[in-house]
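A.B. asks: Fold the stuff below for me.
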Amino acid sequence: MQDKRTFLRIQILRFIAAAVVVAYHAQITTISYFGGDDPYRVLELGVYGVDLFFVISGFIIVFIGSSRETTASVFVKRRVERIVPMYWIMTAATFALTHIPGLARNEVSGPGHLLQSLLFMSWVNGPETYPVLNVGWTLEYEVLFYAVAAASMALTKRAWATAAFVMLALVLSGRGTSFFLQNPIMIEFVFGMTIGTFLYDRRLFPWMLLGCVLVLLTLPMSGAAWRVWAFGVPSAALVSLAIYADFRKPYAGFVLPELGNASYSIYLVHVIAISCVCKVASVVMPNLSTAIGVPVISLFAIAVGYLCYRLIERNLLRVLGRRRRKAALVTNPPVHAE
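C.D. replies: Below is the predicted model of the structure:
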């Protein structure tokens, strides 16, 4: 098993994925406030940073499930600790901010929508329905993937094969539809898992790869399927190259991996940060150039996200980790020799 530090370039890719999503949202929000055309058209591709996130998630789940979180109960506890508290905090903050008079620009959410968002269930309202914190739609896919992985770990001996089969079967049953439970984008988690099995379960790897290829070739070329071909497959190649590079030569830098550690906070916080700074700037600098505003606002959002990571997320994880360890000691006290 490889030490977690081996995969620092995966952490860098996590930051890159978050940063391009931030830049994409900064551009469309800045234009909505200040007008004009897209100053940086390449940033329109930033929306596909999500595809890179999904591939990385698939790989990480096999990595941690094969080395540290080897039981379903531990897996679930740590996944909940990792994603739920920060998401709930940011969702509650977004809900509160949208109810401040004069601040929200769109229709505000009601208590029912808030509850669905907190439970990762806003997708039940149909396509094009987003949670209170709009980027949370990706977390709803993550939670679905975690649930499938956890159930597979608890019920079967070949957890990764079972989880991949379920995800691929759901996609295949949808025939290219964009409906949540059948969206081809879920194949990207299996891409990452396939990469993971190459390292941790080599006998399973060719079957995982064959399953991905067969499902991809079988799907009609819908818009959702095209996204997987155009951005999911290259994302899988990029993750594979990053892992290969880490095996060839360990990454020696600190800044980019540290920003990768903060990528979750950056991803969750950036929507609020961008909206707030644009609201203020529209009052104090109503003629702000979008060409200047987009990079400045993007950097501001990343900085705010990093501060939230240092001040909130890290401390939350530290406290929750201590509580889990204390609970484990109470349940399974150490045996001392007489």
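A.B. asks: drop to CA atoms for contacts and neighbour counts, all remaining ones
C.D. replies: Will do.
A.B. asks: From the centroid of this protein, which residue is nearest?
C.D. replies: For the chain, the residue sitting closest to the mean C-alpha position, by Cα atoms, centre = their mean, is F53 at 5.0 Å.
A.B. asks: hang on, isn't that one packed against R14?
C.D. replies: Yes: F53 sits in contact with R14 when judged by Cα atoms under 8 Å, with a separation of 6.5 Å.
A.B. asks: any shared contact partners between the two?
C.D. replies: With Cα atoms under 8 Å, 6 or more residues apart in numbering applied, the contact sets of F53 and R14 do not overlap.
A.B. asks: quick one on the thing from earlier: which other residues reach whichever helix or strand the residue nearest to the centre of the chain is part of?
C.D. replies: Here F53 is covered by helix 49-67, with elements defined by DSSP states H and E. With Cα under 8 Å, 6+ apart as the contact definition, helix 49-67 has outside contacts at 1, 10, 13-14, 16-18, 20-21, 70-71, 75, 138, 142, 160, 185-186, 188-197, 200, 228, 231-232, 235-236, 239.
A.B. asks: Pull the distance from that helix to the chain's centre.
C.D. replies: Its chain's C-alpha centre lies 9 Å from the corresponding centre of helix 49-67 when counted by Cα atoms, centre = their mean, to the nearest Å.
A.B. asks: list the buried ones in it?
C.D. replies: Applying a neighbour-count criterion of 16 or more other Cα atoms under 10 Å, the buried positions in helix 49-67 are 49-63, 65-66.
A.B. asks: what does stretch 293-301 give?
C.D. replies: By 16+ other Cα under 10 Å, the buried positions in stretch 293-301 come out as 293-295, 297-301.
A.B. asks: all helices of the protein, in order?
C.D. replies: Assigned helices in the chain, in chain order: 8-34, 49-67, 72-98, 111-118, 136-155, 159-174, 187-200, 205-218, 223-227, 233-248, 255-261, 263-284, 290-308, 314-331 (criterion: DSSP state H).
A.B. asks: relative orientation of the first one and helix 49-67 in degrees?
C.D. replies: Looking back up the chat, that one is helix 8-34. 150 degrees (axes from the mean of the first three to the mean of the last three Cα atoms, to 10 degrees).
A.B. asks: Who are the packing partners of helix 8-34?
C.D. replies: Based on contacts counted as 3 or more Cα pairs under 8 Å, 6 or more residues apart in numbering; DSSP states H and E, the elements that helix 8-34 packs against are helix 49-67, helix 233-248, helix 255-261, helix 263-284, helix 290-308.
A.B. asks: Let's see this one next, to set against the first:
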Amino acid sequence: MSTDGSAESRPAIDSPERIELVHVGRTLQSLQHLRVVAASLIVLYHTELQITRLTDGIHQHSLGFGAAGTDLFFAIGGFVLVYTSHNRKDTLGAFLYRRFARIAPLYWLFTFLMLGILLVAPSYLLTTKGDFWHFLLSLVFIPYPHPVLGIDRPFLFPGWVLNHFAFFYLLFGSLLFLTSGKRVFAVSAVLCALVVLKALFRDQSHLLNFYGATVALDFVLGMIVAWIFLARNETPWIIAAVFLVGVSIFATGVLQNVSEGAERALFWGLADAALLFVCVSIEKQWGWPECRLLSKLGDASYSVFVSHLFALALVASILRGLRLFPTLGVPGARIVFLGAAWALGMVVYAAIERPLMRCIDRQRRPRMARMIVAKGP
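C.D. replies: Next comes the predicted model:
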């Protein structure tokens, strides 16, 4: 295995996530485990809608903090791009190919699956209808008003997260010619400027409303954590202090019933960045406990993210049909929903995502080898 973290010089690795996380010859296990936390929070957050339907609207949403899972994914995304690109020569084309090959194929597959359901059994999709431009722009990660909801959400609803990631990849990749520090500063400046512009010119442009959402600041926080991580070793006192501050911010957000919206970055973003900082700092200095199960779950976190709404809808139908919800209650139903989402995600990862990524990796390697030969020694 190469010690420079170059994907081109390493043998294939089971998970595409591990490929991105390898740096100076090792994988950051804490990031894998944090992905499990993020995906689980997102699933639990989305169970609220199904439970509300099962209770005929009686249930009051009580897991607003589950939205923090999305912010954690954003923070991890910002960290990973800085971490894996540090002191690494790369081209914009190669960079974007790797990133979009990572997120697009599985997302497209489930988008077309949802289209099939809409055409065959539209009664199962109460908040979706066919719209050519909405569907097309969803496939290319461009925000477009949802024909039913009226907000910028793609055909496959969780894809709004990927729309933000796609923009972040384009912005980050376009600045690869800068040194790591200057790149972090430039990307952060653009994202912060968009947030400010949205605040000044609210509702003047749906694209500005989307890209200027405060959730974009989570990328900034993740990049800052990565830059600090690469630059220095923190003392135990600083790590402990950051942990306490993060817990305090998160607890305050829970007590104030923060969910989504403009304040999410202030609460969930800062709390998640603190958690990320603590975990990677601990691993850097003292190592991180190895847990094969959690690592495998971390590998499958993207599959869970893309497929979990299908699992939740299916389980809700089963619970309603068998009249099991009154027996399980809200806590029991949440456990069943969470288990089903992870079970489906693991199946999707093993049967679709991992073979697909290996196929893409095999196709990319000969192309990279030809480029190296063409350039010469």
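A.B. asks: overall similarity of the pair, as a TM-score.
C.D. replies: With the length set by TM-score structural alignment, normalised by the length of the first structure, the two chains reach a TM-score of 0.84; 315 aligned residues with a Cα RMSD of 2.7 Å.
A.B. asks: Does Q32 of the second structure touch G298 like I think?
C.D. replies: Yes: applying Cα under 8 Å as the test, Q32 of the second structure and G298 come out as touching, 4.6 Å apart.
A.B. asks: Compare the two (neighbour count), which wins?
C.D. replies: For Q32 of the second structure against G298, the residue with the higher neighbour count under other Cα atoms under 10 Å is G298, and the figures read 27 against 22.
A.B. asks: That one -> the first structure?
C.D. replies: G298 of the second structure maps onto G260 in the first structure when the alignment is built from TM-score structural alignment.
A.B. asks: Quick check: its match touching F7?
C.D. replies: No: counting by Cα under 8 Å, G260 of the first structure does not reach F7; the two are 11.2 Å apart.
A.B. asks: buried stuff in stretch 345-357 of the second structure?
C.D. replies: 345-346, 348-350, 353-354, 356-357.
A.B. asks: ok, residues contacting that stretch?
C.D. replies: By Cα under 8 Å, 6+ apart, the surrounding residues in contact with stretch 345-357 of the second structure are 14-16, 101-102, 106, 297, 299-301, 303-305, 307-308.
A.B. asks: Stretch 244-257 of the second structure now?
C.D. replies: Contact with stretch 244-257 of the second structure is made by 64-65, 267-268, 270-275, as judged by Cα under 8 Å, 6+ apart.
A.B. asks: Could you list which residues are in contact with G130 of the second structure?
C.D. replies: Contacts for G130 of the second structure were tallied using Cα under 8 Å, 6+ apart; they are L118.
A.B. asks: Identify the residue of the first structure aligned to it.
C.D. replies: Alignment note: G130 of the second structure maps to S109 in the first structure; criterion TM-score structural alignment.
A.B. asks: go on, A316 of the second structure?
C.D. replies: Applying TM-score structural alignment, one finds that A316 of the second structure aligns to C278 in the first structure.
A.B. asks: contacting residues around that match?
C.D. replies: C278 of the first structure sits next to 29-30, 33, 297 when contact means Cα under 8 Å, 6+ apart.
A.B. asks: rerun at 7 Å
C.D. replies: C278 of the first structure makes contact with 30, 33 under the criterion Cα atoms under 7 Å, 6 or more residues apart in numbering.
A.B. asks: That one and N106 of the first structure, how far apart?
C.D. replies: Distance of C278 of the first structure to N106 of the first structure, computed by Cα to Cα, to the nearest Å: 15 Å.
A.B. asks: Repeat that for R325 of the first structure.
C.D. replies: For R325 of the first structure relative to N106 of the first structure (Cα to Cα), the value is 43 Å.
A.B. asks: and the two? which has more neighbours close in?
C.D. replies: Set side by side, R325 of the first structure and N106 show more neighbours around R325, with 11 against 7, by other Cα under 10 Å.
A.B. asks: Map the more buried one onto the second structure.
C.D. replies: That one, R325 of the first structure, aligns with R365 by TM-score structural alignment.
A.B. asks: Kindly report the same for C308 of the first structure.
C.D. replies: Looking across to the second structure (by TM-score structural alignment), C308 of the first structure lines up with V348.
A.B. asks: contacting residues for the aligned partner of L44 of the second structure in the first structure?
C.D. replies: Taking TM-score structural alignment, L44 of the second structure has A23 as its aligned residue in the first structure. The neighbours of A23 of the first structure, taking Cα under 7 Å, 6+ apart as the test, are 43, 46, 298.
A.B. asks: which residues in the first structure does stretch 155-171 of the second structure align to?
C.D. replies: Residues 132-148 of the first structure are where stretch 155-171 of the second structure lands when matched by TM-score structural alignment.
A.B. asks: I'd like the helices and strands packed on helix 8-34 of the first structure laid out as TSV, including distance to T177 of the first structure.
C.D. replies: Formatted as TSV, the entries for these read as follows, by distance: least, Cα to Cα, whole Å:
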stretch	distance to T177 of the first structure
helix 49-67	17
helix 233-248	19
helix 255-261	32
helix 263-284	27
helix 290-308	33
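A.B. asks: Go through the ones you listed and name the closest to F205 of the first structure.
C.D. replies: Set against F205 of the first structure and scored by Cα to Cα, these come closest in helix 49-67, at 11.8 Å.
A.B. asks: mean per-residue distance, that closest one to the second structure?
C.D. replies: After superposition onto the second structure, the mean distance of helix 49-67 of the first structure to its aligned counterpart is 1.0 Å, using mean Cα distance after the TM-score superposition for the first structure.
A.B. asks: can you give me the angle that helix makes with helix 187-200?
C.D. replies: Helix 49-67 of the first structure and helix 187-200 meet at an angle of 40 degrees, taking the same axes, to 10 degrees as the criterion.
A.B. asks: now helix 49-67 of the first structure and helix 233-248, what's the angle there?
C.D. replies: Helix 49-67 of the first structure and helix 233-248 are oriented at 50 degrees to each other (the same axes, to 10 degrees).
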